[in-house]
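Engineer: Here you go, sequence then predicted model.
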Amino acid sequence: MAIKNILSLVVLVSILGVSVAIPYPSLDLNYYRSKCPDAEGIVRNVTLEHVGPQKSLAAALLRMYFHDCFVRGCDASLLLKSPNNDAERDAIPNLSVRGYEVVDAAKKKLEEECPGIVSCADVLALVARDAVLLIGGPWWSVPLGRRDGRISRKDEANLPSPFADIATLKKNFTDKGLSVKDLVVLSGAHTIGISTCGLVNLRIYNFTANGGPDPAMNPSYVGELKQRCKPNDFTTTVDMDPGSVAKFDTDYFKAVSQKKGLFISDSALLNDLQTSLYITTQLALGGRLSTFNQDFAESMVRLGNLDVLTGNNGEIRATCASVN
C-alpha cells in the first residue's frame, strides 16, 4: 500500500477516536485550502517517511515543538541558525534537540509545490502532530496561519527545567497563559523519549548532605538507574518512561505515582493538589487512553497558539534555518 494511503488510513482511524478543534481568532483550520490544498498531506507523507522507520524521532519532534513555542511563541525561531552560535538552538537546553531534517524535508517539498506559502512554524506544528499520531498518540486538528519569526536569541531560551520544583513549573506555564492542567497533561509527553545520565546523576548520587539519593525517588528505581548511570557518566541514555518508552500511553503517570519520575520536575507533580489529582484520576481509569488523549490534544492546540505571528507580522521563510 502506498505511503499516502497508509497514513490516510491511520488518520481516519484516529479521527474516529479523538478529534479536537479549538477555534482561535488568529488561526484558521482551512488556512491553506485554496493557497496550498495538499499542504497537510505533504507534511504527513514526509513525516511518515522519517518517523516510520525511526520511531524515536516522534519524541524528538514533539520536544522540538514545545521548545519552540515556549520561547517567543510558535514562530519557528528555534529552527534558525546563527553564524555566531547565539540563536535559540545554541542554548544548552536545545543542544540535544534533533529532528530538524524532518521539518526541512517537509518544507522543501512544500516549496516545490506551493512556493512562499506555508510557514516553517506551521510545518513544525503539523510535523509534531503527525509524529505523535504515528506512535499511537491522538489526532488533533491544527489551526494554521502562523508566520515565521525573524529573531532567535540564545539568552531568551528560558525553558522549564527538569530540575524545577512545582511552584516554578506552575509559574512557567501560567506566565505563558497555560493552565496547571496543561502542565500535568503536557508532562505526560514524557511517556515517550529518552534523556541522558547527565540529567539524573545529581538525583541518584550525592543528592543529600550525607551523599544519599533524592528521597523523592523509589529506592528500587534508584538502584536500576545506578546500574545504567555511573557517577561520571553524562552521555548514556535512559528512558523517561521505564518499560513503555516507545508507546504513547498513560504509563508515565503510573511511574510518577510510584516515585519513578526520571526528573525532579516529574516527581514535583506529586507536590500539588491539582496535578497529583490528575495523576490519581488517570490511574483510576485503569490505563484507558480516551481521557488523556482528549486532554493532550486540547493542550497541544493551546500550546500551538502561544504568541503566534499572523497577518503582516513575521515572514514566510524560504528555508527554515535562515531568514529571507
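Structural biologist: Cool, got the structure. Residues are numbered from 1 along each chain as shown.
Engineer: Only C-alpha atoms from now on, for both contacts and neighbour counts.
Structural biologist: Will do.
Engineer: how about whichever strand or helix holds Val103: buried residues?
Structural biologist: For Val103, the host element (DSSP states H and E) is helix 100-113. Neighbour counts over helix 100-113 (16 or more other CA atoms under 10 Å) mark 100, 102-104, 106-108, 110-111 as buried.
Engineer: could you dump the residues you listed to TSV with distance to Leu133?
Structural biologist: As requested, the buried residues of helix 100-113 are exported to TSV (distance: CA to CA, whole Å):
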residue	distance to Leu133
Tyr100	18
Val102	15
Val103	16
Asp104	20
Ala106	17
Lys107	20
Lys108	22
Leu110	21
Glu111	24
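Engineer: let's bring in a second model and compare:
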Amino acid sequence: MAKIFIDGDSGTTGLEIREKLADAKNLELVSIAPELRKEVSAKRDILARVDVAILCLPDAAAKETVALADELGEAGPRILDASTAHRVAPGWTYGFPELARGQAEAIRKARRVANPGCYATGAIALLRPLVDAGLIAAQDALTINAVSGYSGGGKQMIEAYEKGEAPAFELYGLTLEHKHLPEIAVYSRLAAPPLFVPSVGNFRQGMLVSIPLRLDALAARPRAVDLEAALARHYAGATYVRVVPAPKSGRLDPLALNGTDDLEIFVFAREESRHALLVARLDNLGKGASGAAVQNLALMLSEA
C-alpha cells in the first residue's frame, strides 16, 4: 500500500486531491498535525516514511519541502509539486501526460513531477500539437485570452467573491507577467511568451482558454480544417482530452465540465475571412489542478 503525504491539504487544491483519493483502496494518506506543519523535524520524519509527497503550497514553501526531501537522498519520497516553483526547473518532469508521445512514460518513471498550471494546461493543449505539426511556427505572434472561476485566484480572491465584494467580471494580471507564461512558452515550444490576458468571472470553477488566429498571418498559412485534424490526431485515444465539433450555436459554457477531469478542444473557423479560434474548456480545479495531480499520481505509482 503506497503512502501519500499531501503537504498543504487545507487549501483548495489539497482538499480536492484528498477528496479524490479518500476511497482509494491501495493508498494510505498520511497527515501532519496542524500544530506541527511548520516544524522541520516533524515534516522530515513524514517525508522519510512516505512514497510520494504532493505539494499544495506557495512556491517558497514548496522549495523548502523539496530541499528537505533532497536531504534524505534515496530514502526520500518522490515529489509531485502543484505549485509554480518547479514547472520549468531542470530535473523536473512536466505533468501533462498528453503533451507528446512518451510524456506519460516519463512521468511514470520520474522522481520529481511538476503539475501544470490551469491556464497553461488549456493553452499548451491547443498549441503544442500544432507547433509539432508545423502549422504554427515558434516565432508566430500569438495572443491567449482566458476566463476562470474565482477558485483559481487564491485565498484573497476567493474570499472577495464569496463575500460578494468582487465584480461580476474582471481582467487581471495586466502587468503582462502572469506566472503561467514561462511554462506556456517552454512546453508549447514557442520562441517567446505569447500575449496572455486572463480574466475571472463570478462563478466558482470552470475555464475557457481561447487563442484567436489570423490564418494568413501565420508562417504556415494553414486551413482551419488542418488545425482540427492535427489536434484530433494528437489526442486520438487520450482518456481525458478530446477534440469536439464546434457547436453551431457559437456559444460555450465555461462550467460545462465542472466536476470532471476532462478537457475539450474546439476549433471555430470562418474560412472566408481566414480567421480561426482555438478553445480549450476544462474545470480549473479538475484537469487544471487536482484532477491532473491524481492522474499523475496514478502514473507514478504504476511504475512501482
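Structural biologist: Happy to help now that I have it. Note that the coordinates shown come from a computational prediction; the quantities given were computed from them, not determined experimentally.
Engineer: Could I get the TM-score for this pair?
Structural biologist: Once superposed, the chains reach a TM-score of 0.25 (TM-score structural alignment, normalised by the length of the second structure), with 125 aligned residues with a CA RMSD of 6.3 Å.
Engineer: Point out the other helices and strands that the helix holding Val103 of the first structure packs with.
Structural biologist: Under the contact criterion of 3 or more CA pairs under 8 Å, 6 or more residues apart in numbering; DSSP states H and E, helix 100-113 of the first structure touches helix 39-51, helix 120-134.
Engineer: Please identify the most buried of the ones you listed.
Structural biologist: helix 120-134 (a mean of 26; mean count of other CA atoms under 10 Å).
Engineer: got the contact list for the closest residue in space to Glu49 of the first structure that isn't next to it in sequence?
Structural biologist: Closest residue to Glu49 of the first structure apart from its sequence neighbours, by CA to CA, 6 or more residues apart in numbering: Ile3 at 7.9 Å. Residues in contact with Ile3 of the first structure (CA atoms under 8 Å, 6 or more residues apart in numbering) are 45, 48-49.
Engineer: how far away is Ile3 of the first structure from Thr275 of the first structure?
Structural biologist: From Ile3 of the first structure across to Thr275 of the first structure, the span is 40 Å (CA to CA, to the nearest Å).
Engineer: Which of the three states applies to Trp5 of the second structure?
Structural biologist: One thing to correct before we go on: residue 5 of the second structure is Phe, not Trp. Secondary structure, DSSP: H, G, I helix; E, B strand; the rest coil: Phe5 of the second structure is strand.
Engineer: Would you mind measuring from it to Ser148 of the second structure?
Structural biologist: From Phe5 of the second structure to Ser148 of the second structure the distance is 28 Å (CA to CA).
Engineer: Can you name every helix or strand that the longest helix along the second structure contacts?
Structural biologist: Secondary structure of the second structure per DSSP state H: the longest helix is helix 118-132. Helix 118-132 of the second structure sits against helix 181-188, strand 207-214, helix 224-234, strand 275-282, with contacts defined as 3+ CA pairs under 8 Å, 6+ apart.
Engineer: quick one: buried residues of the following helix or strand past the first one?
Structural biologist: As assigned by DSSP H and E, the chain's next helix or strand after helix 181-188 of the second structure is strand 195-201. If you call a residue buried by 16+ other CA under 10 Å, then strand 195-201 of the second structure has these buried ones: 196-201.
Engineer: Next, the angle from strand 195-201 of the second structure to helix 181-188.
Structural biologist: Computed by axes from the mean of the first three to the mean of the last three CA atoms, to 10 degrees, the angle separating strand 195-201 of the second structure from helix 181-188 equals 120 degrees.
Engineer: before we move on, back to that, could the contacts of Ile3 of the first structure go into JSON lines alongside distance to Gly223 of the first structure?
Structural biologist: What follows is the contacts of Ile3 of the first structure, written out as JSON lines (distance: CA to CA, whole Å):
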{"residue": "Asn45", "distance to Gly223 of the first structure": "42"}
{"residue": "Leu48", "distance to Gly223 of the first structure": "38"}
{"residue": "Glu49", "distance to Gly223 of the first structure": "39"}
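Engineer: Specify which member of the residues you listed is nearest to Phe296 of the first structure.
Structural biologist: Leu48 (21.1 Å; CA to CA).
Engineer: correct me, but the closest one touches Leu133?
Structural biologist: No. With contact defined as CA atoms under 8 Å, Leu48 of the first structure does not count as touching Leu133 (9.9 Å).
Engineer: More neighbours: which of Phe5 and Ser148 of the second structure?
Structural biologist: Remark: of Phe5 of the second structure and Ser148, Ser148 carries more neighbours, 27 against 24, as counted by other CA atoms under 10 Å.
Engineer: Tell me which other helices or strands the helix or strand that one falls within touches.
Structural biologist: Per DSSP H and E, Ser148 of the second structure falls inside strand 143-149. Secondary structure elements in contact with strand 143-149 of the second structure, counted by 3+ CA pairs under 8 Å, 6+ apart, are strand 195-201, strand 207-214.
Engineer: Spell out the residue ranges of the strands in the second structure.
Structural biologist: Using DSSP state E, the strands of the second structure run over residues 2-7, 27-30, 52-55, 78-81, 93-94, 112-114, 143-149, 169-171, 195-201, 207-214, 241-243, 263-270, 275-282.
Engineer: Turn these into a markdown table, including distance to Leu130 of the second structure.
Structural biologist: Below are those laid out as a markdown table (distance: least, CA to CA, whole Å):
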| stretch | distance to Leu130 of the second structure |
| --- | --- |
| strand 2-7 | 35 |
| strand 27-30 | 38 |
| strand 52-55 | 31 |
| strand 78-81 | 27 |
| strand 93-94 | 19 |
| strand 112-114 | 23 |
| strand 143-149 | 15 |
| strand 169-171 | 28 |
| strand 195-201 | 18 |
| strand 207-214 | 12 |
| strand 241-243 | 13 |
| strand 263-270 | 12 |
| strand 275-282 | 11 |
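Engineer: Figure out which of those strands is closest to Glu183 of the second structure.
Structural biologist: Judging these by CA to CA, what sits closest to Glu183 of the second structure is strand 93-94, at 9.1 Å.
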